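Q: sequence first, then the predicted structure:
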Amino acid sequence: MRVMIGEDDVLLREGVARLLAEAGLDVVAQAGDADELMSKALAYRPDVAIIDVRMPPHHEHDGLVAAVELRRRLPRTAVLILSQFYEPSLALQLIGDQPEGVGYLLKERVGDVETFLEAINRVAVGGSVLDPEVVGRLLGRQRPDDPLRVLSAGEHAVLAAMAEGKSNAGIADTLHISEASVEKHVTAIFRKLGIRPAGGEHRRVHAVLAFLRGSGERR
């Protein structure tokens, strides 16, 4: 897998690059600002771009803006955003109407190598990953016209775990239920949300999109 890293903190960037190389990934490019990120992404066309939200030149949401543009110009390149902030609206802005191949993690997750690598692999194959903290904040908000109100508590918990990028086995382990129970919940989620039959991963990311639409505007 060919990966590039957009991060202005040199030590963190080099550390992530070394971690990925040791895991057998090919780090084809590194960038320290948003402009360099776009230039190198267009030149190298990586499978996955790992991008910090706040980067030069303005040290605001330059990385996120670059990620949105990158998805527009290179739709086959997956994007994994790293952020220091628990801000669901940034995830929503990046994902838009196309959750396939997008992830949003807090930087602290990089220390959990297994979780970090799993997130990279998941977005690379067209899945979506949301940080558990972001999911928790979305779940903690309520709205009377929530389109997810048709889901049971168990189905909601399974959908939240799906939004974190967990497989059925991972969801079963997290929620302490059987994989058969997870499969039943997933089937019910697709049916209740009106997600038509398609490829398994495609259906899952659209369920996540429904989760985001139902949760992102809560206050």
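A: Yes, it's here.

Q: going forward, measure contacts and count neighbours with C-alpha atoms only.
A: Will do.

Q: the closest residue to Arg45 other than its chain neighbours: what's it in contact with?
A: In space, and not counting its chain neighbours, Arg45 is closest to Thr77: 7.0 Å by Cα to Cα, 6 or more residues apart in numbering. By Cα atoms under 8 Å, 6 or more residues apart in numbering, the residues touching Thr77 are Arg45, Pro46, Asp47, Val48, Ala49, Leu70, Arg71, Gly101, Ala124.

Q: strands - which of these land there?
A: Val48, Ala49 (DSSP state E).

Q: let me know the closest of the contacts of Thr77 to Met4.
A: When those are compared for distance to Met4 (Cα to Cα), Ala49 comes out closest, at 4.9 Å.

Q: and stretch 82-100, what's buried?
A: The neighbour-count check on stretch 82-100 (16 or more other Cα atoms under 10 Å) flags Leu82, Ser83, Tyr86, Pro88, Leu90, Ala91, Leu92, Leu94, Ile95, Pro99, Glu100 as buried.

Q: mind checking what secondary structure the most centrally placed residue in the chain has?
A: Nearest to the geometric centre of the chain sits Gly103, at 1.7 Å (Cα atoms, centre = their mean). State at Gly103, reduced to three classes by DSSP: H, G, I helix; E, B strand; the rest coil: strand.

Q: structure B:
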Amino acid sequence: MIRVVIADDQQLIRAGFRSLLDAEDDIEVVGEAGTGTEVVDVVRRMRPDVVLMDIRMPDGDGLWATEQIATFPELSGTSIVVVTTFEIDEYVARAIRAGASGFLVKDTEPVELIRAVRVVASGDALLSPGVTRRLLERVARGSQATVDASALSVITGREREVLALVGRGLTNTEIGAKLFLSPLTAKTHVSRIMAKLTARDRVQLVVIAYETGLVPLGRAV
């Protein structure tokens, strides 16, 4: 079972998410929270696989809560999906840096919410094409010039090629096709790159690709 905690200050939204997720055979909602402080407490007690995290909450918002959760080693197996709107991209960018594994807009289709929970629970990251380009270019504008490309010196030439394609949003299968590799070999390269660059997941690899200039600002994701 995929164990989920829902954090949102609107009870109606929490109830809607719970009803949707609990209807799935492989997903169980194990907790809810309406404030930042409350979600940190619930997550520490329940140790869920996935947290659906709203940004705008009282008593410690979702950004603060994401940063707090990321500091606890015992919660390293908990993935956070930020649920947001286009209007607060800058907060989402900071949440991704803090350790969030993806993000969704609040009016996403129900099937996409369910898919997001399963994707991050499997250890992958959620890169929603409709939001990723705008978000990551915002990240790049804010930090690209301050990150030294020499940070990539620990990876091989082939790994740089793979990272560039990850930065453009390609899947392992698509990377394999581009570089004449099997999807499994592409996945192995991605895992090694994450280890070498101490990236928590694929989302952080995309951010690194932008910040170091490996993927030029303005390049389509």
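A: That came in fine, so what should we check first? Because the structure is predicted, anything quoted here is derived from the model rather than measured.

Q: follow-up on the earlier one: just the ones of the buried residues of stretch 82-100 of structure 1 in helices?
A: The helices, defined by DSSP state H, take in Pro88, Leu90, Ala91, Leu92, Leu94, Ile95 from these.

Q: list the contacts for Ser129 of structure 1?
A: I think there's a mix-up here, since residue 129 of structure 1 is Val and not Ser. Counted by Cα under 8 Å, 6+ apart, Val129 of structure 1 has contacts Val102, Gly103, Tyr104, Leu105, Ala119, Arg122, Val123, Ala163, Glu164, Gly165.

Q: how about 10 Å then?
A: 80-81, 99-105, 118-120, 122-123, 161-166, 205, 208 (Cα atoms under 10 Å, 6 or more residues apart in numbering).

Q: if any of the residues you listed are buried, put those into a ChimeraX selection.
A: To isolate the buried subset of the contacts of Val129 of structure 1 in ChimeraX, counting by 16+ other Cα under 10 Å, use the following:
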select :80,81,99,100,101,102,103,104,105,119,120,122,123,161,162,163,164,165,166,205,208
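
Q: and the most far-flung residue of structure 1 relative to its centre, what element?
A: Largest separation from the mean C-alpha position in structure 1: Pro144, at 26.6 Å (Cα atoms, centre = their mean). When elements are assigned from DSSP states H and E, Pro144 of structure 1 belongs to no helix and no strand.

Q: that one contacts Arg218, doesn't it?
A: Yes - judged on Cα atoms under 10 Å, Pro144 of structure 1 makes contact with Arg218 at a distance of 9.4 Å.

Q: neighbour-wise, which of the contacts of Thr77 of structure 1 leads?
A: Compared across these, Ala49 has the highest neighbour count, 29 neighbours, by other Cα atoms under 10 Å.

Q: contact partners for Glu112 of structure 2?
A: Counted by Cα under 10 Å, 6+ apart, Glu112 of structure 2 has contacts Leu104, Arg118, Ser128.

Q: Arg54 of structure 1 too?
A: 6-8, 33-34, 60-65, 82-84.

Q: give the aligned equivalent of it in structure 2.
A: Using TM-score structural alignment, the equivalent of Arg54 of structure 1 in structure 2 is Arg56.

Q: tell me the spacing between that match and Thr78 of structure 2.
A: Plainly put, Arg56 of structure 2 is 21 Å away from Thr78 of structure 2 if you go by Cα to Cα, to the nearest Å.

Q: same question, Ser19 of structure 2
A: Relative to Thr78 of structure 2, and taking Cα to Cα, Ser19 of structure 2 is found at 21 Å.

Q: Ile114 of structure 2: neighbour count?
A: 15.

Q: isn't it right up against Phe17?
A: Yes - with contact defined as Cα under 10 Å, Ile114 of structure 2 and Phe17 form a contacting pair (9.4 Å).
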